[in-house]
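In: The sequence and its predicted three-dimensional model are supplied below.
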Amino acid sequence: MSHDGSAVLKQQALPLPPKVSGVPLVGALPGLLSKRLDFLEAARQRHGDIYTLDLGFTDAIILSHPRHVQHVLVDHARKYFKGGALWESMRTFLGNGLPVSEGDFWKRQRRMIQPAFHQQRLIALTEKMVAAIDESLAGWEPAARTGEPFDIAEAFSQMTMNVMVRAMFGSGLEADEAKQVAQALAYIIDYMMQGMVTKSLPEWLPVPGRARYREAIRYIDEVVLRVIERGRQRSEEDNLLSLLLHAVDGESGERMTNAQLRDEAVSLFVAGYETTAVGLAWAFHLMTRHPESFQRLRTEVREVLGQRVPGFADLRQLGYARNVLQEALRLYSPSYWIPRTSSEEDELDGFQIPAGKMVVVFTHLIHHHPGVWEEPQRFDPDRFTPERSEGRHKQAWMPFGAGQRLCIGKEFSLMEGQHILARIAQRYDVSAVPGREAQVHIGTSIRAKNGVWVHLKPHAP
């Protein structure tokens, strides 16, 4: 037998990843729906870092170790593409924007957009970002004066949306219009997971929320295209959209069409709004349960800034603020799973990955892996100090993805989070509301069910 024939037989002999047992027709779906993340963690403990989840109508290979991230999203990324119901649902809103596009088109768009997120551009956006944060914080004053319970999760959604509106459109959007954009985007993001489930249903079937979803998209399109046209008539570059308008592909000499600009603008909106808002809400949930952490944050901010407005150059000295945010994003990563579809047969950990198979890099399982993280359930921002990070697998922390598809707005998001933490620490004491423990809600992202409720108290300098 030829050498090639032996290799084929050897590859055929590879076992499939162990399957999580379930019941006829629906597989492991009942257990998954009732226990969610606990179910997946129990399956990892029983079957190992790679296993197959029977979902009745299909199955998926679950990956839960940083080495799997390295394999699927970095070393062999060409073998895995963004196919399946989730990505199709996202494309109904994001079009062919950076998070969902593929191949040469994705490379071209990434090449054109990347300069907008270089450090010098981020420095230029800092003042605009802090102004938007302070504007939002002014709305916190009534709750601080009265001591009434305050939903900080909802407040962060509004704040990060305000920051993104300012960063994306600059002066190109009126206040009322910005508020309506924020409301429409919030609904769209909430609907996406439902859209994934209902996308295959016939058009004539009345699906709850579908009409409102489409109307929200139409409204966003109108606003974005109007701002694009306005931007084409101006030359200033005071916002991200202006930078994209004037971006030129170095290889082809082309600029983006209106449709491409629209897709990239809404994609950046979603990426820049959701992760930061959710991460900050969980950070305060954790700090109000560990008050010593908030005191450390306040001490750092007082020593670095006093009461002055933070600038980009201060971020390096606000290390504990960044560590708090990173730890919150580890424990409650908003983007808790990254699905791909295998385009060809592959091998991973000695198991066969068939072609056409749904493969899920489960960020949440990686972030809670006891072989990667010491006491993974414990809130410990100091685990992100340089000393304790040394030797850790570089894919162990991945709330922004990994490899060439790493979220382009990662540094923007972390910079925004540091600024927000600093401005709050300068102004308020924040404490837990007894009996109002935040509960995990698993939808498009891992959010706090019914909010994160705190007491605010003005902080004397």
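Out: That came in fine, so what should we check first?

In: Please make it C-alpha for all contacts and neighbour counts, starting now.
Out: Noted.

In: just so I have it, where are all the strands in the chain?
Out: Per DSSP state E, the chain carries strands over the ranges 19-20, 50-54, 59-63, 80-81, 150-151, 338-342, 346-348, 351-353, 358-361, 428-432, 439-442, 446-449, 453-458.

In: and the second one, what does it pack onto?
Out: In this structure, strand 50-54 packs against strand 19-20, helix 37-47, strand 59-63, with contacts taken as 3 or more Cα pairs under 8 Å, 6 or more residues apart in numbering; DSSP states H and E.

In: Tell me what angle it forms with strand 59-63.
Out: Going by axes from the mean of the first three to the mean of the last three Cα atoms, to 10 degrees, strand 50-54 is angled at 150 degrees with respect to strand 59-63.

In: and strand 50-54, which residues are buried?
Out: Of all the residues in strand 50-54, those buried under the rule 16 or more other Cα atoms under 10 Å are Ile50, Tyr51, Thr52, Leu53, Asp54.

In: ok, second structure coming up, stack it against the first:
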Amino acid sequence: GEGFSDVELRDELVTMLLAGHDTSALVLAWAFGFLASHPESVEEVYRETLEVLGPPGEDGKWPKFTVEKVMAMQKTDRILKEVMRLRPPVFEMTREVTKKHRLPSGKTVREGQLVVVSPYVQGHKGSFFDRPDQFDPARWELDGGASTCKPPEGRYIPFGFGSRTCIGFRFAEWEMIIMLSHVCRNFTFSRSDQSDPEFACHITLNPATPVTLNVKPRS
């Protein structure tokens, strides 16, 4: 119940800026790869940007985002959710057991043991998601697309879960929505290889090979 000290607050801000840089960049790299293989999603982001921000002014500049306008980018948010379900930047997380506990499966974990949880595995379970290997942002639609459904707890966890959820997750989501909108409003892009990008597991979940795009400025 106590607030952060100045040192703790500083450390959390440093974590957000440093740890959030590579992970957000990775999600965007994956997003561009998936969108280039699914050009209809590029146009969805573009049309939603026009609807939410309005067209550019006479000077050619687009209106600026506000918090309310970022939150109105529901289709773009669903696209990013689907990207992070398929390719979460952090492949696995570990937690140390603090007291003996019996799991629903019947197995017992003991104090001091490490439990590994994988956002990638959770996102690809057929018991959690229909057609789990397919890129389908529409799976996140609610009320006919008017809003976005909240994922069931523990199934979609690219930012962790519970009291240890990433402290910067909202900042990261908004940052990526703005960046994706900025790129899609100015460019169209495609890939000669229409298959979804493959991955390699390092500290983070990286593309196995460079994601090469064919990029054209919008007229």
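Out: Cool, got the structure. Given the structure is predicted, the values throughout are model-derived calculations rather than measurements.

In: nearest to Val440 of the first structure, of the buried residues of strand 50-54 of the first structure?
Out: Leu53 (22.2 Å; Cα to Cα).

In: Give me the contact list for stretch 197-212 of the second structure.
Out: Among residues not part of stretch 197-212 of the second structure, those counted as contacts by Cα atoms under 8 Å, 6 or more residues apart in numbering are Thr23, Leu26, Ala29, Trp30, Gly33, Phe34, Arg87, Pro88, Pro89, Val90, Phe91, Arg191.

In: Just the ones in helices from those, please.
Out: Using DSSP state H, the members of the contacts of stretch 197-212 of the second structure that fall within helices are Thr23, Leu26, Ala29, Trp30, Gly33, Phe34.

In: Neighbour-wise, give me the winner out of the residues you listed.
Out: Ranked by neighbour count under the definition other Cα atoms under 10 Å, these are headed by Trp30 with 27 neighbours.

In: quick one: the corresponding residue of the first structure for that one and Asp151 of the first structure, what's the gap?
Out: Following TM-score structural alignment, the counterpart assigned to Trp30 of the second structure within the first structure is Trp282. As for Trp282 of the first structure, its distance to Asp151 of the first structure is 12 Å (criterion: Cα to Cα, to the nearest Å).

In: Could you do Ile220 of the first structure as well?
Out: Between Ile220 of the first structure and Asp151 of the first structure the distance, using Cα to Cα, works out to 27 Å.

In: who has more neighbours, the two?
Out: Between Ile220 of the first structure and Asp151, counting by other Cα under 10 Å, Ile220 is the more crowded of the two (21 against 16).

In: show me what contacts the closest residue to that one other than its chain neighbours?
Out: Once its chain neighbours are removed from consideration, Ile220 of the first structure has its nearest residue in Val181; the separation is 6.4 Å (Cα to Cα, 6 or more residues apart in numbering). With contacts defined as Cα under 8 Å, 6+ apart, Val181 of the first structure is in contact with Tyr219, Ile220, Val223.

In: Using JSON lines, lay out the residues you listed together with distance to Pro354 of the first structure.
Out: Formatted as JSON lines, the entries for the contacts of Val181 of the first structure read as follows, by distance: Cα to Cα, whole Å:
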{"residue": "Tyr219", "distance to Pro354 of the first structure": "42"}
{"residue": "Ile220", "distance to Pro354 of the first structure": "40"}
{"residue": "Val223", "distance to Pro354 of the first structure": "44"}
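
In: Please enumerate the helices of the second structure.
Out: In chain order, the second structure shows helices spanning 6-37, 39-53, 67-71, 74-86, 119-123, 169-186, with DSSP H as the criterion.

In: And for the stretch 151-300 of the first structure?
Out: Under the criterion DSSP state H, counting those that start in this stretch, the stretch 151-300 of the first structure contains helices at 152-169, 175-198, 210-232, 240-245, 258-289, 291-305.

In: Can you tell me what sits against the third one?
Out: Under the contact criterion Cα under 8 Å, 6+ apart, helix 210-232 of the first structure has outside partners 93, 169, 172-173, 181, 184-185, 187-188, 191, 195, 241-242, 245, 258, 261-262, 265.

In: Now, of those residues, which are buried?
Out: In these, burial by neighbour count holds for 93, 169, 172-173, 181, 184-185, 188, 191, 195, 241-242, 245, 261-262, 265, counting by 16+ other Cα under 10 Å.

In: Isn't the match of Trp30 of the second structure up against Tyr332?
Out: Yes - taking Cα atoms under 8 Å as the contact criterion, Trp282 of the first structure and Tyr332 are neighbours in contact, 6.9 Å apart.
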